[in-house]
Every structure is written in C-alpha cells, then in structure tokens.
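>>> fold the following.
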Amino acid sequence: MATRGNKTAGTADTDFGPSTQLQEMLFTSMLANPDENRAFNVENIHVLRGPVDAIALGRAVDLVVERHESLRTVFVTGPEGVALRVLPAPTGALVCRDHTGGAPLSPAALEDVVRADTEHLFDLAGERPSRFTLHRTGEEEYVLVVVVHHLVLDGWSMGVLLDDLGAAYAAVRAGERPFGGERPGQLGDFARYQRELTSSPAAVPLLDFWARQLEGLQDGSTVPYDRPARPYQTFAGDRLDFELPAALARSVGEAARAERVTVAAVTLLAYQLLLREYAGQEDIVVGVPTANRVQPWTHDCVGFLTNTHCVRSKLPARTPLRDLLHATARALTDALRHQEVPLIAVYEDLIARYGADNLPPYLFRTLFICHTHRVAPLALEGVACARRPFSQQASKADITLNVWPDGAGIRCQIEYNTDLYDASTMERVAERYRGVLSDIVNDLVW
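Down below sits the predicted model:
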C-alpha cells in the first residue's frame, strides 16, 4: 500500500517532484488555452474594518507561503512528464495598494479593481501561483483579495490557508513564531502518494468498482443547450444565486433525518430528477467532487487534492421516490469509499477495458457539489472581517449546482457556461429545482 513519502516536492528551486496525473493533464491543456487557465483561479475576498497592521499581515502572508509549498510551486515539463518545482520562500508576498489619495472608490470601481486581481493570468511554469493583495479603501477600511490557482489549492485548502493566516497574524503581533515545528502535509507528498497508489495492487479493487459502475455509459446528462456547442470546450460563465424557501429547507432536513440519509443525497436526487426531465433519459450521471482527504496527514495540507467521480443512477419513472433516494445515498457512499483513485486513472482503465470508441467524449457534463465542509471566514485579531461576495465569470462545466446547507437554510448557486445557456434558462432551472425538491419531500411525508 502506498504511504506518505518522507521528502517533499522540494525545498529549493532546484528540487523537483512528480505532479498528479490530473495536474499534468490540466497544465498541459492550459498551456494552449489562457481562458481555461484563468477559469481555474480560486478567489477569497474579505472586507476588513479596523486597525489592520499591514506590516504584520505582510509578514504573516510570507510565513504561510513558506509553510505551504503549494503556494510557491510551479510546473515544469521534462522527459518524464510534468514535475513540480518549489520556489524559495518569498518576502513581501503581500501587495499593498492605497486608494484613499483621491475621490473614494465607487462600488463599480472597486468591483473592477477586485476583478482585475481575480482574473490574473498565472504563468504556471514560472510564477508563484498565489497572490495576496491588500487594498486600502478608507480610514481603517480594507479589501483583502487572495487568489490562488486551482492546480495547487482546493476548497478545503482555502480554509486551512485562512486559519493559518489568522494564527500567523496573531503570532507576529505578539512577537512569537507561529505553527511550532510541526510540518503539514505537502502537495508533493500527496502527488507521490497518489502516483504510488494508482500503480499499486491497492488500486485494483478501486478500478474494478468504477469499471462496473460506468460500463455501457452514454454521453453525460445535461440541460439542452440554448445554442449549438462549439467543437471544443469553452469556459465563459456566470452564476445564479438563489435560496430555498425556509419551509422547504426545513422539510429537506427533516426528510433526510427521517430517512437516515444526508441532505446531500436529497438535494442530489432532486438534481438527478431534474436532469431526467430535461434530458429525457433515465440513466443519469453527474460529476461529484470529493475532498479526497482519506489519509489523516492530508487534513492540514494545502493543495489540489480534490477528486471528481461519476455518480450514476438509474431512475425509472415508476420507481418510488423513497427507493430512488436510498439508491442515490448508496451511490454517494460508494463513491466516497472508492474516491482515492483519480478520475483520469479511471478513464484510462475504462479505455483499456472497453476501448475508446465505446466511451462517450465526456464521462459527465454537469457537476453537483454539496458544501458540507465549512470554510470559516478569516479572523484577524482586533479587526472585523467579513467575506465579500464576488461572481467569477467562468464555468468549468456545462452546469455546476452548488448547495450550501446550514442551520439557517439552504443556499444554492448555479454556475453555467454562457456560450451554451441564457440567464433566463438558468432561472427556469432554479425554479424547477425548487419544485422537484418540494415534490420529493411531499412524497416522503405522505
């Protein structure tokens, strides 16, 4: 069984280590497609109010980038494929910009400033893939923009980064060294671990499972396009945010508890049934990202560890909704149990078993993400920090349905490709999604 390596991807810019298979594929594709590169930026934006110590914050940023090698890792193409190279720890990674010298920034002007940061085109082969910018917008008012490329960071990692940044800020102001001597898991550790796992006997039952799940798969289910698809994937996108009515959100939670399944299972089933309506087929497949933090040493790792797998469900029209719900819950559980083998290895194995001509061009065309792992807002000692909403104008799939359940309700967001869909179509999809969820909970009650 593969285990965590003892050596990281590198501690100086002359050291190299393997990338993951997914990183290698995406990096190679992004070299020829700047739009794809930019679409994979991950942003986190906070409004800060109070006496921000910019010097201490800058030092804290440097300490966090030093601690997590992924934040200073570039990709290098060599004879054995794409490798990771860790750049030296930086000084002055935080860029400070003062906008208080003239007229106050209008909301539109501030949006333009933030968008310019978030749409930065990273040189993944030569530039540190993380940027931290502190904009001073007024007396004790700031906007902190953190942008990291998805090839080195996922959603879980952003939470680790923000926690460490808050801890480092407090330690610097107190004249202490943060983090102690404990070394977190590193991206290079994970890349080696996954490569070793994929080529080991431990991968065989995982690949066998996915081969059984995906045998005979047809082209991925999606909502019919408003315009013909181009012969290549595009990444222009927008987002539609909506919330479930409070009573419906409560009913979803109550139904999940009564059926002893997760809210993720209920909300995914609703999405699958919606796709069944739109696509006119009963064999539905949706891409579902998983955190892929099975090994304990990955829990404090900042990196691109997320894996996406296909959740495939047969949804015959006359099958009771309760039976479909429990089948969806089992499919989600099975995906989690077999999540460690990367999707690209699954696809290569499917080609070897069934032949490329017998596989669809895409295993899935839409994504479903139920965000159950909370990323807490940044906490800076003595400063009020609040997340600032921002809509990235990019989409990585035809449609991605995001669901955030919490004690106050269920918030949803549809990220969609604007080369394929009109905003009005997505508004109808959102309305129908609410209707399907209502049908499910009403059926389960009665």
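
>>> drop to CA atoms for contacts and neighbour counts, all remaining ones
OK.

>>> so who does residue 306 touch?
Residues counted as contacts of residue 306 (C-alpha atoms under 8 Å, 6 or more residues apart in numbering) are 154, 289, 290, 291, 292.

>>> revised request: answer the last question for residue 96.
Residues near residue 96 by C-alpha under 8 Å, 6+ apart: 54, 133, 134, 135, 136.

>>> alongside the first, I'd like the structure of this one:
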Amino acid sequence: MSARPLVIPATAQQAARWHALRSARDRSVYHITWRLGCAGRVDFDALAAAWQAVTDRHDSLRARFVAHDGELDMVIHPAVDVTARLIEPDVPDVGQAAQEFLRLAVELHTQEFHLDAGPLARLALVRIGAREELILTVHHITVDGWGTTVLLNDLSTAYASLVRGEKPVFISDAITFHGYAEKLRSEEERGRWRRSLDHWRTALDGAVLTTVAHDREPRRPTAVGDPGRTVRYRFTAQADSGRAALARELGATPFSVMLAAWQIVLARGGERELTVGVITVNRSTRSEQALVGFVSNSCLVRATVDDQASVREVATAARDATWNLLAHQGVPFPVVHAALPEETRSRLTNIKLTLNYLGPIGRDLTLGDIGLTMLQGPNRAARADMAVAYWDGDDGTLAEIEYNTEVYEEETVVRMMRDMDDVLVMAAADVDRPVGGVRVLTRSAPAAR
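Now for the predicted structure:
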C-alpha cells in the first residue's frame, strides 16, 4: 500500500499569499523565476534526473494546497513524478536569439501554477544554437528566494553525480518544511511570540506607509499584481567602497548602511516620517538555512529623518533599527498585522516600498562544473510600488528593482538608485554632514490608503 499524503495547516505566510492571490490582477506576481545563462552544454537527461532527485529530497517541492471552510492546508505527497522541459526553438537569425530567450522566459514565468494540483516548481532548458539558459520557476507560496538558492545548489550536486554515471549523493539529510511549520505552530501556542507582538504594536503605532511619488495617478489604489517590470542597476565601485567603509566605522552591517542611504533619499525627497518594508531571510539556525521552503518574512521599519541630523546619526539609527528588526523577525507579518489596532492595520495593509538583501547569491553559481550567470528576471507583475532586491555579484553590488508600470517610468526607478549611489559615496566622504545638505531628484510621498 502506498504511503498517504501528509496534511498540515498552511503557515500564516502561506495563507496570506493564498488570500492575496485570490484578488491579484496577475497571478504570476508570486512566481520566482531565475534565468541562468549556461557557460557550457548541459546534458539534458542528467538534468531531468537531477530535477527528480531534488524533488524527491525536499517535501515542499511535493506539496499542493487545498482550501476548505476558509482554512488552507498544505498537502505533502510522499512521491511526485516531475519532468524537466527541453525547448529548442527554430531561430534562423542569430541576432534574434536574445529576444527569443526573453520571450520564452516570460512565457514560462507567467504560466499558471494550479495550487490545488501541483507541482509548484518547474525547470526548463532553452537551447538556441550554441547558447543555453536554465529557467527555474517556483511559486512563492512553497519556496522563497533563499530556498531557491538551496534548491539550485542541490540540483548542481545531483547533476554532477549523474553526469559521472553515479547516483546522487547529498552531504546531509534534507530539512523538512513540515518540521519547520510544526515549530512555528508550537511557538505560537506556547506564547513565544507575545514579546515580539508587543514590540511591533509599539513600534508601528501611528505609522503611515511611504512610497515614491507616482509619475501618474492610477485609476485606483495600487495593489498586488498590478502590471510590472524589472530593471537592473549596478552600484558604482565608489558606492560599494563607501558602504563598506561606513559599515566598518559604525560597527554596522552593510545592509543597515544601505537602508540608511535609502531613508536619506526618501527623506530628502519630501517625507521626513518614513515607514518602509524590509524582507528578511528569517533563518536563524543552520537547519533553517538549509531548508527549501517559504521562510522569509516582511517587516516594517520606521524612521524620522530631520534635515539637521547627520549621516552618522541616520546610519546609527538604521543600525539599531536593523538589530531590533532581527530580534523580532520570527513572528510572521500576517500575525503582526492582525494584532495591530484597526486604525493602524488599515494604514499598513499593502506595503509600498521594500528592500531585500539577497547575499552572495550571484557568485559561483554552477550546474555541476558548468558556470551559471544570473540574468535579468522576466517579471511582468508588481508586488509593491517598488521592490528593491540587491546582492553581491562577482563584480560588485547589483540590484534588481521590480516596479509598478501603471504609476512609474523606468527612469524614475533608475533615478532613485542613482540617488542612493550618490548618498553612499557622499556619506563615506563626510559622515558628519547634515542630511539637509544632500540633494536628490527622487520625490517621496505618503502612500494612499
């Protein structure tokens, strides 16, 4: 007799994603797609077998979601057969290859996942002439960005074994998502979240979300799933050096310095009272760091930035806010949001600006011994007005900004990133300079309810 599926309650984060999808204009808004350029020819048979091995290894890749009586369950199957796709379009004109790669990436990215059927991850190899790209797409309800990195590392390990004619062997046992979900339920039931909930009620009292002033007024309030695009920005070497120097001087993380630079840009753009979103990895243990699943969390950070304040003071406050955020990041944002007073909750329903540090995900990517390069994402829907994700690449810091095309032009997004770049360079040169003397082109505004 075959083993029966394991049925567990979805986490608060997963349930929130599911509810958001029901009203999203574009359901691909919570698809995560990695486009990976390949530096060598991929053995497709080995790739397909590696994909099956990784699916067998991680329970979140064998999951689907079923709703009943207003509740959402995660159904984890003991085994799921998966297939990778090999796509070899006929492109006679080599000059059209780049356009065809992007077209196919968009097509694969936007293809709908059926949450109640699964699987909720897919892999394709696109081959045009001598060029190849891997297109890996997962649904955010089951895997987050960090988890996608773990998944890719395991895929590389399995592929390397298979091309040698060996059975895939992983260096450690997989960490199960259902075990992590059980830990969350236990923490909530035992009252482990009370202190953090008290912190967030106090920290967010009276908060109003901040956004970048729109280039044009939308016909209705911006929302999850509005039309969107991504744009890439490479920080200058001077900005990277400035961020590192300021972090050393203040005993701060490079992330908190980046947050401070963003706050200075937004404050000089018009709004002194700021509330922006930060996406945290939310993996405090080694086992959680090895987990393929949806673990990341959204937190809100407030700041008051006066013209008289020095760069040092703003960066120090951002450093302290980051430590507070990390101390209380373990409570899922939907739980925090539900615990807020109604008046506060109504103002903080849809986070408009988010900042997300992805670490060194762009470095040393491989499939076996084939080098991989992260290419610009094919997103066509926006989760927020602007969502800034940045990471440490081989040649410096890269950012990819997903933005709402109904209210912004690309040049507005690039202008904000250039302002951040300039602030990082200036801050390192004169950390005691008052922020009132900083000139930016970005304009900020309170978010409409």
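
>>> any idea what the TM-score is?
TM-score for the superposed chains, counting by TM-score structural alignment, normalised by the length of structure 1: 0.88, backed by 429 aligned residues with a C-alpha RMSD of 2.5 Å.

>>> circling back to that earlier point, most neighbours, which of the contacts of residue 306 of structure 1?
Tallying neighbours with other C-alpha atoms under 10 Å puts residue 292 at the head of these, with 21 neighbours.

>>> tell me the SS of it?
Judged by DSSP: H, G, I helix; E, B strand; the rest coil, the three-state class of residue 292 of structure 1 is coil.

>>> map it across to structure 2 for me.
When structure 2 is aligned by TM-score structural alignment, residue 292 of structure 1 is paired with residue 282.

>>> so that match touches residue 297, yeah?
Yes - using C-alpha atoms under 8 Å, residue 282 of structure 2 makes contact with residue 297 at a distance of 6.2 Å.

>>> could you pull out the helices for structure 2?
Applying DSSP state H to structure 2 gives helices spanning 12-23, 44-57, 97-110, 145-163, 177-189, 194-203, 237-250, 254-268, 286-289, 311-327, 333-339, 342-347, 410-429.

>>> which residues in structure 1 does the third one align to?
Right, helix 97-110 of structure 2. On structure 1, the counterpart of helix 97-110 of structure 2 by TM-score structural alignment is residues 106-119.

>>> so what touches the matching stretch?
Contact with stretch 106-119 of structure 1 is made by 38, 41, 42, 43, 133, 145, 147, 392, as judged by C-alpha under 8 Å, 6+ apart.

>>> one more pass at 7 Å, please.
38, 41, 43, 147 (C-alpha atoms under 7 Å, 6 or more residues apart in numbering).

>>> out of the residues you listed, which are buried?
38, 41, 43, 147 (16 or more other C-alpha atoms under 10 Å).

>>> Serialize those residues to JSON lines and add fields for distance to residue 378 of structure 1.
JSON lines is the format used below for these (distance: C-alpha to C-alpha, whole Å):
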{"residue": "38", "distance to residue 378 of structure 1": "24"}
{"residue": "41", "distance to residue 378 of structure 1": "19"}
{"residue": "43", "distance to residue 378 of structure 1": "13"}
{"residue": "147", "distance to residue 378 of structure 1": "14"}
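
>>> list the buried residues in the match of helix 97-110 of structure 2.
The neighbour-count criterion (16+ other C-alpha under 10 Å) identifies 110, 114, 115, 117, 118, 119 as the buried residues of stretch 106-119 of structure 1.

>>> what residue in structure 1 is paired with residue 155 of structure 2?
If you follow residue 155 of structure 2 across to structure 1 using TM-score structural alignment, you land on residue 165.

>>> check contacts around its match.
60, 61, 64.

>>> of the residues you listed, just the buried ones, PyMOL syntax please.
In PyMOL, this line selects whichever of these come out buried by 16+ other C-alpha under 10 Å:
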select buried, resi 60+61+64
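
>>> redo the contacts of residue 165 of structure 1 as CSV? Include distance to residue 437 of structure 1.
Listed next are the contacts of residue 165 of structure 1 as CSV, based on distance: C-alpha to C-alpha, whole Å:
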residue, distance to residue 437 of structure 1
60, 45
61, 43
64, 42
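
>>> hmm, back to that, what touches both of residue 282 and residue 297 of structure 2?
residue 329.

>>> wait, which of the contacts of stretch 106-119 of structure 1 is closest to residue 388 of structure 1?
residue 43 (10.5 Å; C-alpha to C-alpha).

>>> aligned partner of the closest one in structure 2?
Alignment note (TM-score structural alignment): residue 43 of structure 1 maps to residue 33 of structure 2.

>>> wait, its match sits on residue 137?
Yes - the pair residue 33 of structure 2 and residue 137 passes the contact test of C-alpha atoms under 7 Å, sitting 4.2 Å apart.

>>> contacts only, for residue 432 of structure 2.
Counting by C-alpha under 7 Å, 6+ apart, residue 432 of structure 2 makes contact with 310, 311, 312.

>>> how about the alignment partner in structure 2 of residue 190 of structure 1, nearest residue that isn't a chain neighbour?
Residue 190 of structure 1 maps onto residue 180 of structure 2 when the alignment is built from TM-score structural alignment. The shortest distance from residue 180 of structure 2 to any non-neighbouring residue, by C-alpha to C-alpha, 6 or more residues apart in numbering, is to residue 288 (7.8 Å).

>>> and the one you found, how far from residue 250 of structure 2?
29 Å (C-alpha to C-alpha, to the nearest Å).

>>> these two - which one has more neighbours?
The residue with more neighbours, out of residue 288 of structure 2 and residue 250, is residue 288; 18 against 15, by other C-alpha under 10 Å.

>>> so residue 48 of structure 1 touches residue 385, yeah?
Yes - the pair residue 48 of structure 1 / residue 385 is scored as a contact, 4.8 Å apart, by C-alpha under 7 Å.

>>> more crowded one of these two?
Applying other C-alpha under 10 Å to residue 48 of structure 1 and residue 385 shows that residue 48 carries more neighbours, namely 25 against 20.

>>> contacts only, for that one.
141, 142, 143, 383, 384, 385, 386.

>>> could you do residue 316 of structure 1 as well?
So residue 316 of structure 1 contacts residue 282 (C-alpha under 7 Å, 6+ apart).

>>> likewise residue 299 of structure 1?
Going by C-alpha under 7 Å, 6+ apart, residue 299 of structure 1 touches residue 293.

>>> repeat that for 6 Å
By C-alpha atoms under 6 Å, 6 or more residues apart in numbering, residue 299 of structure 1 lies in contact with nothing.

>>> same check on residue 134 of structure 1?
96, 143, 144.

>>> which one in structure 2 is aligned with the first one?
Translated: residue 96 of structure 1. Residue mapping for residue 96 of structure 1 onto structure 2 gives residue 86, with TM-score structural alignment as the criterion.

>>> many thanks, we can stop here.
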